[in-house]
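J.: Predicted model, plus sequence, below.
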Amino acid sequence: MKIRVLLPYTTFWTVIVLTTDIWNYIDGSCNASVRFERDVAFDGVVPMPAWYYINSFPNLSFASCTLACFQSVSVCSGYLFSSQQLSCKLLRTFLTHIDRNGSYIGGDWEYRSRAAEILSLNKPVTASSNYKDYETYASHKLIYLVDGITNAPGKFHTYFEPYPWVTIDLEKISIIRDVVMFNRADDYGRWLHSVEIRVGNSSVWSEMATCGTYPGPSETGDIITVECRPSRYGRYVTLKIVHPNYITDDPNAINGNNAIVLEEVVVNGLYL
């Protein structure tokens, strides 16, 4: 069910307290829709470091907590709410799997996160190299990385080089929750290893912040999710193999050469 909360240009608010399940959606007067999803896997205890939070509010109802996140001047990725304490904590970062199931001090809290969007679909892609530039017969293109199609004959493929990389331009500054890599489904999946993912407002590697890493090696057809911990803000997302190849029985890997070959990359998060 969707409810509409009018945002009048006045100092005061009229809030109708409804049941928890109804407050999944909030629509503002600007017609922007915000959805909050309950994480049933959350273990009920909260992270302690202050950098997780925008603000905390005692004596706040669930509905008011939802509205507080929606109205936050800072980007609120979700909130923690305690029905026993009537306490609300607004989050500046999505909680990762580790955060949701860590050994933290807490109680009866529940976690609601903003519903993430796919930010990468059909966005511009640049790379350190393109296999098709060296082997013209190959049915590989840069755009195949973000075309929404997996397990297709054509895929994204760099050439063989020490530290190949690929950058997706999201075209807007965003908050990145996670990056999902769909490894090639035909063969040679072991080539995916030692991947570092960085996010930034610049596409220059040294000016970007690390989202997360995947040590690997992978297997053919694997789907790998790397969660940003903490969530990262930026326009550009770069994947780079940062260590020489461990493979010794393939001539293409001579001198530690690597190649990034993927069916698809999906970047999930929120536009700012």
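T.: Now that the structure is in, tell me what you want to look at.
J.: Please count neighbours and contacts with C-alpha atoms only from this point.
T.: OK.
J.: buried stuff in stretch 201-218?
T.: Burial within stretch 201-218, assessed by neighbour count using 16 or more other CA atoms under 10 Å, is assigned to 201, 203, 205, 208-214, 218.
J.: Give me the subset of these that lies in strands.
T.: With DSSP state E as the criterion, strands contain 209-214 from among the buried residues of stretch 201-218.
J.: Reformat those as a markdown table; add distance to Thr167.
T.: Shown next, in a markdown table, are these (distance: CA to CA, whole Å):
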| residue | distance to Thr167 |
| --- | --- |
| Ala209 | 14 |
| Thr210 | 14 |
| Cys211 | 14 |
| Gly212 | 15 |
| Thr213 | 15 |
| Tyr214 | 16 |
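J.: of those residues, closest to His140?
T.: Nearest to His140 out of these is Tyr214 (CA to CA; 23.6 Å).
J.: which residue sits closest to that closest one in space, ignoring its chain neighbours?
T.: If the residues on either side of it in the chain are set aside, Tyr214 comes closest to Val195, at 5.1 Å by CA to CA, 6 or more residues apart in numbering.
J.: how close does that neighbour get to Ile176?
T.: Distance of Val195 to Ile176, computed by CA to CA, to the nearest Å: 17 Å.
J.: what do you get for Glu37?
T.: Distance from Glu37 to Ile176, by CA to CA: 17 Å.
J.: Okay, one more to line up with it:
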Amino acid sequence: MLDYSKVVHNILSFPMSCSSGSVVTLTECASIASGSKSARFFFNKNEHLCYWSCVFLSNGTCTMLCISPWSAYEVKWKKNSALRKPTIGSSVHEGNYRNWDPHFATDGFVQNGGTQIFHSTFEHYPWIWIDLLETLSISFIRIYNRRDGGGQRFHDVAVEVTNNSVYVQRGFYKGPAVTGEIVDILCDYPAIARYVRLRITEGSGNSLNIPELEIYTT
């Protein structure tokens, strides 16, 4: 089972559309969340309710899951190792690096609009690559989807890792996401690598639009 820890829930990222069920203990809730590959889950100690596989949005008001007797739990991690790390994109929309450079995806700022984000051209399999600068154990990837429209463009995304030139898939998000969603992609164990690539693997005319991504390592 995955190792979770209790967190103070951020009301700027509120949950909706969760799977839910009755449980006897917190451990049972954690086991369900682990089996569903949920990076976050919620437990109500009074009513013994468990919520997992939630859709998280980055704007709006807090729901009942943000207040007692609900508690939020998240897969344990130490730091966001992607912050300000080198990035490369498969392409840049219209060649406009001023507005859509890959480095905007790891600069620590989540933009509301459609500029100052990573925006690839429209192609079959767009990708973004991040160099963590050291070999680390990767827990999960958190992607902040664009907030001004086009959220459905984020779909069929594979998390691929390598220490050389041979990539191995360690996570996958089917989607499609919705506008303003915060997507967590839990990595299979082990995901120990220096280089991480997020790549759309299905469809045509695809474009990666990523205001910010975080790579949580242990």
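T.: Good, I have the coordinates. The structure presented is a predicted model; accordingly, all values stated were derived computationally and were not measured.
J.: So after superposing, what's the score?
T.: Superposed pair, TM-score by TM-score structural alignment, normalised by the length of structure 2: 0.65. Supporting alignment: 163 aligned residues with a CA RMSD of 3.1 Å.
J.: circling back: which of Glu37 and Ile176 of structure 1 has more neighbours?
T.: Ile176 (30 against 16; other CA atoms under 10 Å).
J.: What residues does whichever residue in structure 2 pairs up with that one make contact with?
T.: Aligning on TM-score structural alignment places Ile176 of structure 1 opposite Ile138 in structure 2. By CA atoms under 8 Å, 6 or more residues apart in numbering, the contact set of Ile138 of structure 2 is 187, 191-193, 215-218.
J.: can you check Pro126 of structure 2 too?
T.: Contacts for Pro126 of structure 2 were tallied using CA under 8 Å, 6+ apart; they are 89-91, 120, 199-200, 206-208.
J.: Likewise for Glu94 of structure 2?
T.: Thr121.
J.: Structure 1: helices as residue ranges?
T.: Secondary structure of structure 1 (DSSP state H): helices at 62-71, 97-100, 131-134.
J.: Would you point out which residue is most central in structure 2?
T.: By CA atoms, centre = their mean, the mean C-alpha position of structure 2 lies nearest to Arg142, the distance being 2.3 Å.
J.: Wait, that one touches Cys187, no?
T.: No - if you go by CA atoms under 8 Å, Arg142 of structure 2 and Cys187 don't touch, sitting 10.9 Å apart.
J.: how near is the match of Ile176 of structure 1 to Thr162 of structure 2?
T.: To Thr162 of structure 2, Ile138 of structure 2 is 12 Å away according to CA to CA.
J.: list residues touching both of those two?
T.: With CA under 8 Å, 6+ apart, Ile138 of structure 2 and Thr162 have common neighbours Ala193.
J.: Might you report the residue contacts of the aligned residue in structure 2 for Thr167 of structure 1?
T.: Superposed on structure 2 with TM-score structural alignment, Thr167 of structure 1 falls opposite Trp129. Going by CA under 8 Å, 6+ apart, Trp129 of structure 2 touches 87-89, 195-198.
J.: Check Ile143 of structure 2 too.
T.: Ile143 of structure 2 makes contact with 182-184, 210, 212-214, according to CA under 8 Å, 6+ apart.
J.: Buried only: go through those residues for me.
T.: Here, 16+ other CA under 10 Å leaves 182-184, 210, 212-214 buried among those.
J.: From these, pick the one nearest Trp100 of structure 2.
T.: For those, the residue nearest Trp100 of structure 2 by CA to CA is Ile210; the value is 9.3 Å.
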